[in-house]
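Novice: pasting a predicted model and its sequence here:
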Amino acid sequence: MTTENASHYDHLEQMSVHDLLVNINQEDHTVPFAVEKAIPQIEALVNEIVKRMKLGGRLIYIGAGTSGRLGVVDASECPPTYGVPFDLVIGLMAGGDGAIRKAVEFAEDDAEQAWKDIAPYEPNANDTVIGIAASGRTPYVIGGLQQARAAGLLTGCIVCNAGSAVARAAEFPIEVVVGPEFVTGSTRMKAGTAQKLVLNMISTSVMIQLGRVKGNKMVDMQLTNIKLQDRAAKMVMSEIGVSRQEAEALLEKYGNVRGAIENYNQTN
């Protein structure tokens, strides 16, 4: 596995802080190019996800360690960003929510647990399960994908090694091969960055295809703080040409930018 290969650098403890930062950054430069090579794989998966989500399907991420945490982060950001229900994009990780902050020993080695974690959501054929595993060999992810696929769900994955068991378990594998890490085997670095970039691409393109963006604006975002309320008011003011006070009144009444604009246009 290339993610386990020795770093291109050695004697890290002898490097100056400047050299450490420069060399880490140099390695990070390679990540977007690895992601670019995987765009055809990403596109194929996104197209299938959109078909199913338009029929009421959900998107479920499963992973362990850093990979699992990245899935949880992406899922948790969809409701406030796009105003979707909290159970439309679901992030599950080996060891449960407690493992987000503190590693749970051997949780990732249980090949049966992922499907048990998915089961309470009553999965159906319109749902998609994406397994996230830098190594491509995590039993929690392999087992979850195998059982999801057997149950008729769409399956995809994000891995950072070629020809892995996780990729074989998924119908639509995404392989982003980033090579050895700066610190040998520390896949929270380049591999984690690659996975985050791919997750951004998947969830953003899916939400745009589902109509959750107008122009380039997050018209369904939840107005949960002063910054977002200010952004929303400016969006309404720009779109329909009303004053700040009128924009804020519309947002107060209808709850989001889309509602404010659509209802204003219907009555004027």
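Specialist: Cool, the structure landed. Keep in mind that what you see is a predicted model, and the values were worked out from it rather than measured. Numbers count the residues shown, from 1 in each chain.

Novice: CA atoms for contacts and neighbours, from now on please.
Specialist: Fine.

Novice: how much space separates residue 28 from residue 81?
Specialist: Residue 28 sits at a distance of 27 Å from residue 81 (criterion: C-alpha to C-alpha, to the nearest Å).

Novice: and if you look at residue 144?
Specialist: 28 Å.

Novice: looking at these two, which one has more neighbours?
Specialist: Neighbours around residue 144 and residue 81, counted as other C-alpha atoms under 10 Å, are more numerous at residue 144. The numbers are 29 against 19.

Novice: what about that one, which helix or strand?
Specialist: helix 139-150 (DSSP states H and E).

Novice: give me the buried stretch members for that helix, please.
Specialist: 139, 140, 141, 142, 143, 144, 145, 146, 147, 148, 149 (16 or more other C-alpha atoms under 10 Å).

Novice: now do the helix or strand that comes right after that helix and helix 139-150, the angle between them.
Specialist: Next along the chain after helix 139-150, taking DSSP H and E as the criterion, comes strand 154-159. On the basis of axes from the mean of the first three to the mean of the last three C-alpha atoms, to 10 degrees, strand 154-159 is oriented at 160 degrees to helix 139-150.

Novice: residues in contact with the helix or strand harbouring residue 247?
Specialist: Counting by DSSP H and E, the element that carries residue 247 is helix 244-254. Helix 244-254 has contacts (C-alpha atoms under 8 Å, 6 or more residues apart in numbering) with 232, 233, 234, 236, 237, 257, 259, 260, 264.

Novice: helix or strand right after that helix?
Specialist: Following helix 244-254 in sequence, per DSSP H and E, is helix 257-267.

Novice: quick one: work out the angle between that following helix and helix 244-254.
Specialist: 100 degrees.

Novice: and residue 174, that's in a strand?
Specialist: Yes: under DSSP: H, G, I helix; E, B strand; the rest coil, residue 174 sits within a strand.

Novice: between whichever strand or helix holds residue 234 and helix 257-267, how many degrees?
Specialist: Assessed by DSSP H and E, residue 234 sits inside helix 226-240. Taking the same axes, to 10 degrees, one finds helix 226-240 and helix 257-267 inclined to each other by 30 degrees.

Novice: can you name every helix or strand that helix 226-240 contacts?
Specialist: Counting contacts by 3 or more C-alpha pairs under 8 Å, 6 or more residues apart in numbering; DSSP states H and E, helix 226-240 is packed against helix 244-254, helix 257-267.

Novice: how about that helix: buried residues?
Specialist: 229, 232, 233, 234, 235, 236, 237.

Novice: pasting the second one now:
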Amino acid sequence: MFKKKRRWHCLPGQEPTELDKKVMYWENKGKEVPTRDMVRTPEQIEGIRIAGKLNSQCLDAVAEAIHPGMNTQEIDDICMKFCEDHGCHPSCLNYEGYPKSVCTSINEVVCHGIPKEEDVLQEGDIVNVDMTLDYNGYYGDASRMFIIGGKTTPEKEQLVRVTKECLEIGAEAAKPYCFVGDIGHAIQKHAEKYHYGVVRDLCGHGVGLQMHEEPDILHYGHRGTGMLLVPGMTFTIEPMINMGTWKVFIDEDDPYGWEVISGDELPSAQWEHTFLMTEHGVEVLSE
């Protein structure tokens, strides 16, 4: 008979710390726990914090420039220039064939919208700009929603607002020694009050030393399920909320196979932050 492989290991030659004891308590109860290398060192946290700040500043540059009549390639140009000026690398560029430095997802595009000169922003459009960059081997990741021209339909305005509330509620549910399912449960409960669909095919994730790491952060689910979250972990929460169905499909007209569309082609919204789990809750590293 094979023993269950343990994920958590105490440091050799040292007495178990309080962190060790808490993690092993839940592991012994059969819960999924992180590996020790998912807990960042102080040096790594500082590097991720710097990358996250730069990532936020890149999105600030987009916020200052975005306007009706602008095409999404111009957004990509802003992000590319920011990276060049600050010694960063746009992590999306050439990632598994993705052709641009940022994702620009308009209206019914859920995520991974590819910047194009022919995609011109119109007053009343809602657009998600999702940026990830790495600086000296550390990663920041965040996305924001923009209402083009500052005014849209009441239905779209509510969707954007409620999606941001979902992010905030998910962050409030993220406590030290909670579980990923606690976050998803809180988000799903709030979104479904408005009869919105919570996208299930895509999720948040660990981030910091790579663009995508463990654990997957689902935006739906049940309390007490998924991986245990402990101080020192860094991850994104990035709910994708559809006005209608939670289902999605890949745009057949996208030659790269990246653009994800809501199943009924109703509008979709997303907000994303990078977080550090602390002893007292989460700290925002990129927004």
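Specialist: Everything's here; your move. Small disclaimer: the values here were computed from a predicted structure and weren't measured.

Novice: TM value for the aligned chains?
Specialist: The TM-score (TM-score structural alignment, normalised by the length of structure 1) is 0.27; 124 aligned residues with a C-alpha RMSD of 6.1 Å.

Novice: quick one: buried residues of the helix holding residue 247 of structure 1?
Specialist: Buried, per 16+ other C-alpha under 10 Å, within helix 244-254 of structure 1: 247, 248, 250, 251.

Novice: could you do stretch 51-64 of structure 2 as well?
Specialist: 51, 52, 53, 54, 55, 56, 57, 58, 59, 62.

Novice: reformat the residues you listed as CSV; add secondary structure.
Specialist: Compiled in CSV, those are given as follows (three-state DSSP):
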residue, secondary structure
51, helix
52, helix
53, helix
54, helix
55, helix
56, helix
57, helix
58, helix
59, helix
62, helix
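
Novice: reformat these as CSV; add distance to residue 184 of structure 2.
Specialist: Below are the buried residues of stretch 51-64 of structure 2 laid out as CSV (distance: C-alpha to C-alpha, whole Å):
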residue, distance to residue 184 of structure 2
51, 26
52, 23
53, 26
54, 28
55, 25
56, 24
57, 28
58, 28
59, 26
62, 29
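
Novice: okay, now residue 166 of structure 2: neighbour count?
Specialist: 28.

Novice: now it. Nearest residue, chain neighbours left out?
Specialist: residue 187 (5.0 Å; C-alpha to C-alpha, 6 or more residues apart in numbering).

Novice: mind giving me the packing neighbours of the host helix or strand of residue 204 of structure 1?
Specialist: Using DSSP H and E, residue 204 of structure 1 falls within helix 190-209. Contact here means 3+ C-alpha pairs under 8 Å, 6+ apart; on that basis helix 190-209 of structure 1 packs against helix 31-37, helix 39-53, helix 65-82, strand 154-159.

Novice: closest to residue 196 of structure 1 out of these?
Specialist: Residue 196 of structure 1 sits nearest to helix 65-82 of all these, at 6.4 Å, using C-alpha to C-alpha.

Novice: buried sites along the closest one?
Specialist: Judged by neighbour count using 16+ other C-alpha under 10 Å, the buried positions of helix 65-82 of structure 1 are 65-72, 74-76, 78-82.

Novice: so which residues of structure 2 form helices?
Specialist: Under the criterion DSSP state H, structure 2 carries helices at the ranges 18-28, 42-65, 72-86, 154-173, 180-193.

Novice: let me have the ones you listed in a markdown table, extended by distance to residue 262 of structure 2.
Specialist: Formatted as a markdown table, these follow (distance: least, C-alpha to C-alpha, whole Å):
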| stretch | distance to residue 262 of structure 2 |
| --- | --- |
| helix 18-28 | 37 |
| helix 42-65 | 24 |
| helix 72-86 | 20 |
| helix 154-173 | 14 |
| helix 180-193 | 16 |
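
Novice: among the ones you listed, which is nearest residue 138 of structure 2?
Specialist: So among those, helix 42-65 is nearest, using C-alpha to C-alpha, at 5.1 Å.

Novice: that closest one to helix 72-86, inter-axis angle?
Specialist: Going by the same axes, to 10 degrees, helix 42-65 of structure 2 makes 140 degrees with helix 72-86.

Novice: residues in contact with helix 42-65 of structure 2?
Specialist: By C-alpha under 8 Å, 6+ apart, helix 42-65 of structure 2 touches 75, 78-79, 82-83, 129, 131-136, 138-144, 146, 208-209, 232, 274, 285-287.

Novice: just the buried ones from these?
Specialist: Among those, the ones that count as buried (16+ other C-alpha under 10 Å) are 75, 78-79, 82-83, 129, 131-135, 138-144, 146, 208-209, 232, 274, 285-287.

Novice: so which of those are in strands?
Specialist: Residues of those located in strands (DSSP state E): 129, 131-135, 138-144, 146, 274, 285-286.

Novice: I figured residue 68 of structure 1 was touching residue 74, is that so?
Specialist: No: counting by C-alpha atoms under 8 Å, residue 68 of structure 1 does not reach residue 74; the two are 10.1 Å apart.

Novice: mutual contacts of the two, please.
Specialist: Common neighbours of residue 68 of structure 1 and residue 74 (C-alpha under 8 Å, 6+ apart) are residue 91.

Novice: may I have the secondary structure class of residue 130 of structure 1?
Specialist: strand.

Novice: gap between it and residue 115 of structure 1?
Specialist: 12 Å.

Novice: of those two, who's got more company?
Specialist: Taking other C-alpha under 10 Å, residue 130 of structure 1 and residue 115 do not tie; residue 130 has more neighbours (27 against 19).

Novice: if I look at that one, how far off is residue 34 of structure 1?
Specialist: The gap separating residue 130 of structure 1 from residue 34 of structure 1 is 19 Å, by C-alpha to C-alpha.

Novice: how many neighbours does residue 260 of structure 1 have?
Specialist: Residue 260 of structure 1 has 23 nearby residues by other C-alpha under 10 Å.

Novice: if you could redo that for residue 193 of structure 2, that was the one I meant.
Specialist: Neighbour tally, residue 193 of structure 2, other C-alpha under 10 Å: 9.

Novice: helix or strand: which one has residue 24 of structure 1?
Specialist: helix 17-28.

Novice: compute the inter-axis angle for that helix and helix 190-209.
Specialist: What separates the directions of helix 17-28 of structure 1 and helix 190-209 is an angle of 50 degrees, with the same axes, to 10 degrees.

Novice: report the buried residues of helix 17-28 of structure 1.
Specialist: Neighbour counts over helix 17-28 of structure 1 (16+ other C-alpha under 10 Å) mark 20, 23, 24, 27, 28 as buried.

Novice: again, but for stretch 195-207 of structure 1
Specialist: Applying 16+ other C-alpha under 10 Å to stretch 195-207 of structure 1 flags 195, 196, 198, 199, 202, 203, 204, 205, 206, 207 as buried.
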